[in-house]
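> only geometry, no sequence info:
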């Protein structure tokens, strides 16, 4: 790999790593607010970050696609999608939450939780797409 190729690769690695650190911290702080300050179950914290993360990734991906309104390079795209959204969302925590409910014998709540988070995340992603697509069509001011 050439020196320029190594620089490009390093830039991508740093973008993903920095984005993931910020996303993970945002997930932690969201959980703190939802559980400690609002007194809600940790299930809400996991659901919240997955639903919000689904909106963010689709909104950003739509805004930055080739015909989108924002021109963002590979490092910027990876910072948000692979890094921030990857650090923010947490499929593994959702899986753990579901299994804890199952182990506690609450099959109904486990099913409702899992289906609700997946469906709401998909709806959130769809809304992110619709909002960004509409934003892409707005006239530019130059």
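Structure received. It should be emphasised that the depicted structure is a prediction, and the values quoted were computed from it without experimental measurement.

> only C-alpha atoms from now on, for both contacts and neighbour counts.
Will do.

> what strand or helix carries residue 51?
Element membership for residue 51, per DSSP states H and E: helix 42-63.

> quick one: residues in contact with that helix.
Helix 42-63 is contacted from outside by 27, 30-31, 34-35, 68-70, 77, 80-81, 85, 88-91, 93-94, 97, 117, 120-122, 124-129, 131-133, 135-136, using CA atoms under 8 Å, 6 or more residues apart in numbering.

> now the most centrally placed residue in the chain: how far from residue 113?
Closest residue to the average C-alpha location of the chain: residue 53 at 2.4 Å, with CA atoms, centre = their mean. Residue 53 sits 17 Å away from residue 113, going by CA to CA, to the nearest Å.

> same thing with residue 85?
According to CA to CA, residue 85 and residue 113 sit 21 Å apart.

> who does the lengthiest helix in the chain touch, helix- and strand-wise?
Secondary structure of the chain per DSSP state H: the longest helix is helix 107-137. Counting contacts by 3 or more CA pairs under 8 Å, 6 or more residues apart in numbering; DSSP states H and E, helix 107-137 packs against helix 42-63, helix 91-103.

> could you dump those helices to CSV with distance to residue 15?
Converted to CSV, the helices and strands packed on helix 107-137 look like this (distance: least, CA to CA, whole Å):
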stretch, distance to residue 15
helix 42-63, 15
helix 91-103, 22
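
> next up, a second structure to put side by side with the first:
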């Protein structure tokens, strides 16, 4: 009898442990790079761009590894990087900048976030695939 996804305690524990680590790392960056109300949220941007770069690296590794560990994606992708990156904070920071009269900064933040995050995923994926082909 095979386990259903809801009874895969190893996967749930891996996601929970990874999420705790990722969330702590995100909090650490927000403390290291604080910003005031309405200011450009550098920590959130750095967090999301770095997380996207690492997602690209992870996906390249997982798709080029013959038999990746079955907990690698749940722990690292869903857990660590899911807990680390933060769409909700990105949206809250964008709204905060807009509602404090910094409309252009808000729009710039949105455009920079989307462009840099897409570029980071692509760079991580491409660079990691190239490095793995070289070995």
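Perfect, I can see it now. Nothing here was measured: the structure is a model prediction, and the numbers come from that model.

> returning to what we had before: equivalent range in the second structure for the longest helix of the first structure?
Aligned by TM-score structural alignment, helix 107-137 of the first structure falls on residues 103-133 of the second structure.

> so what's the residue count around the closest residue to residue 26 of the second structure other than its chain neighbours?
Nearest residue to residue 26 of the second structure, sequence neighbours excluded (CA to CA, 6 or more residues apart in numbering): residue 84, at 5.0 Å. Neighbour count of residue 84 of the second structure, defined by other CA atoms under 10 Å: 25.

> check the mean deviation of the helix holding residue 51 of the first structure from the second structure.
Following the fit onto the second structure, the mean deviation recorded for helix 42-63 of the first structure is 0.8 Å by mean CA distance after the TM-score superposition for the first structure.

> give me the residues contacting the following helix or strand past that helix.
Note on helix 42-63 of the first structure: by DSSP H and E, the next helix or strand toward the C-terminus is helix 74-78. Helix 74-78 of the first structure is touched from outside by 11, 12, 15, 16, 61, 64, with contacts defined as CA under 8 Å, 6+ apart.

> would CSV of those residues with neighbour count and distance to residue 102 of the first structure be doable?
Shown next, in CSV, are the contacts of helix 74-78 of the first structure (neighbours: other CA atoms under 10 Å; distance: CA to CA, whole Å):
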residue, neighbour count, distance to residue 102 of the first structure
11, 17, 43
12, 20, 39
15, 22, 38
16, 25, 34
61, 20, 35
64, 19, 40
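
> can you redo those residues as TSV with distance to residue 107 of the first structure?
Shown next, in TSV, are these (distance: CA to CA, whole Å):
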residue	distance to residue 107 of the first structure
11	45
12	42
15	40
16	37
61	36
64	41
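
> and the gap between residue 74 of the second structure and residue 14 of the second structure?
Where residue 14 of the second structure is concerned, residue 74 of the second structure sits at a distance of 6 Å (CA to CA).

> now swap in residue 56 of the second structure and tell me
Residue 56 of the second structure is 20 Å from residue 14 of the second structure, by CA to CA.

> go on, residue 71 of the second structure?
Distance, residue 71 of the second structure to residue 14 of the second structure, by CA to CA: 7 Å.

> what do you get for residue 131 of the second structure?
Using CA to CA, we find residue 131 of the second structure at a distance of 28 Å from residue 14 of the second structure.

> measure the closest residue to residue 32 of the second structure other than its chain neighbours to residue 81 of the second structure for me?
Nearest-residue entry for residue 32 of the second structure: residue 43, 7.9 Å, with adjacent residues in sequence omitted and distances by CA to CA, 6+ apart. Noted for residue 43 of the second structure: a distance of 15 Å to residue 81 of the second structure, by CA to CA.
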